[in-house]
Each structure stands twice: as C-alpha cells, then as structure tokens.
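Colleague: No letters, just coordinates:
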C-alpha cells in the first residue's frame, strides 16, 4: 500500500534475508509535520530513534560531533515508525496509507 506513495522511503531487506518487522520505520520529508498530521487523524506514529548512534551520550568519549556522519543525521530527522501490531486490520492499514499519502501530497 505504501510502495506507490511519492516522497516516502520504505525499509528494504537485503536479498536472501527475511525481516521480522519489530518496527516499521519509513523515511519522510517534513517528518514532524507528517507525524502531527497523523496524530490529528488519530493515527499513532512515533519516533523510536531520534538521535544517531554517534551522538548518543554513551559514545561521547569517541569524540564525534554533529556533522561527522551527515547521512545518519539526516536519516534521524526523517524516520517515522508507523503503526504495526497483530491487531491492525486491513482497513486500518489502508487508512494509515491513505492519510500518509494525503499528508505527503500536501506538503
């Protein structure tokens, strides 16, 4: 349902591997605006990992600073965990996809 939505980057699985999808994390532009729109529509999306590993306090002694890993830092501003649980119905999945598409279209 999400693969044809312009502006969204979906998670990928390397060939020969399977994913357990503990979280379903996508990348979107204007992530905070998109998340606010999803919440306004009653759809709970979250940001699970807002800080790149090299900027985590536990790794401060390694001496990395903002700008040292720009790709990771950009990804941290775009990642959004979409609802995913065993009780998510097909119609709820469709609603998430349609709402996300509408929000991305109106950026």
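Modeller: Good, I have the coordinates. Here the structure is a predicted model, which is why all the values come from computation and not from measurement. Numbers count the residues shown, from 1 in each chain.
Colleague: From now on I want contacts and neighbour counts done on CA atoms only, so please keep to that.
Modeller: Fine.
Colleague: In the longest helix belonging to the chain, which residues are buried?
Modeller: Taking DSSP state H as the criterion, the chain has its longest helix at helix 90-105. Buried residues in helix 90-105, counted by 16 or more other Cα atoms under 10 Å: 93, 96, 97, 99, 100, 101, 103, 104.
Colleague: Comparison target below:
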C-alpha cells in the first residue's frame, strides 16, 4: 500500500491505495465530473501534493508542489503510463520520479 490519500473530483476519498489502484484511478479520469485527482502523503505535509487533470481527448496535466508556491511545478503529456509512473514514484519518494516529464514552474 502507498502511504497516500487520493481525492477525486466526484468526492471519493481513497486512503492507502495500492500502486495498481492508483493506476486505475489515473486511467479512469477524463469524463464530466471525474477529471482530476489530488494526491497527498500520509502523514499530510503542508502544501505538499501531486495532482492530475485529464479531460477526454486531451493531454494529461500533472502538477506537484513541494511546500511554498515557488516549488509548484506542472507538466503535460498524452501518455497515461508516464503519468502513472510519475505519481506512483512521487508517492514512493523514488529518486528520479520526475525525470520523464518536462516540468515548468507554475505562476499562481
């Protein structure tokens, strides 16, 4: 089990999901009312999260924040497997989890 919670747009909250369950949630999003996931670590760290947005027939937008607003990054990809690998690696705190995406600092 991954030490994360996953909140969905439609109000579902999943606690301590497996890597396979997280992958299923990422693959599922895209339809009206179910287009994003917010992933937080357990125990919760202030302003530390990853999130994924996807609308059907559009790219995936992946974001992660590591504390302050100047540590909030985003990337886009059409590859769902790249998204799954990134958010699973983030959840596991794996070295290099973010290498496969081209991240940009987000101005909020």
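Modeller: Okay, I see it. All figures in this text were calculated on a predicted structure; none of them were measured in a lab.
Colleague: Superposed, what's their TM-score?
Modeller: In this superposition the chains share a TM-score of 0.24, using TM-score structural alignment, normalised by the length of the first structure; 49 aligned residues with a Cα RMSD of 4.4 Å.
Colleague: Adding distance to residue 33 of the first structure as columns, could you present the buried residues of helix 90-105 of the first structure in a markdown table?
Modeller: What follows is these, written out as a markdown table (distance: Cα to Cα, whole Å):
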| residue | distance to residue 33 of the first structure |
| --- | --- |
| 93 | 20 |
| 96 | 15 |
| 97 | 16 |
| 99 | 13 |
| 100 | 11 |
| 101 | 13 |
| 103 | 9 |
| 104 | 10 |
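Colleague: Going by distance to residue 73 of the first structure, which of those residues wins?
Modeller: Closest approach between these and residue 73 of the first structure, by Cα to Cα: residue 104, at 21.4 Å.
Colleague: what about that closest one, distance to residue 37 of the first structure?
Modeller: In this view, residue 104 of the first structure and residue 37 of the first structure are 10 Å apart by Cα to Cα, to the nearest Å.
Colleague: Tell me the helices and strands packed up against the longest helix of the first structure.
Modeller: Applying 3 or more Cα pairs under 8 Å, 6 or more residues apart in numbering; DSSP states H and E, we find helix 90-105 of the first structure packed against helix 31-40.
Colleague: now the helix it packs on and helix 90-105, what's the angle there?
Modeller: 140 degrees (axes from the mean of the first three to the mean of the last three Cα atoms, to 10 degrees).
Colleague: Next secondary structure after helix 31-40 of the first structure?
Modeller: For helix 31-40 of the first structure, the following helix or strand on the C-terminal side (DSSP states H and E) is helix 70-78.
Colleague: Give me the helices and strands touching the following helix or strand past that next one, please.
Modeller: Downstream of helix 70-78 of the first structure, the next assigned helix or strand under DSSP H and E is strand 79-82. For strand 79-82 of the first structure, the packing partners by 3+ Cα pairs under 8 Å, 6+ apart come out as strand 24-27, helix 31-40.
Colleague: Thank you, goodbye.
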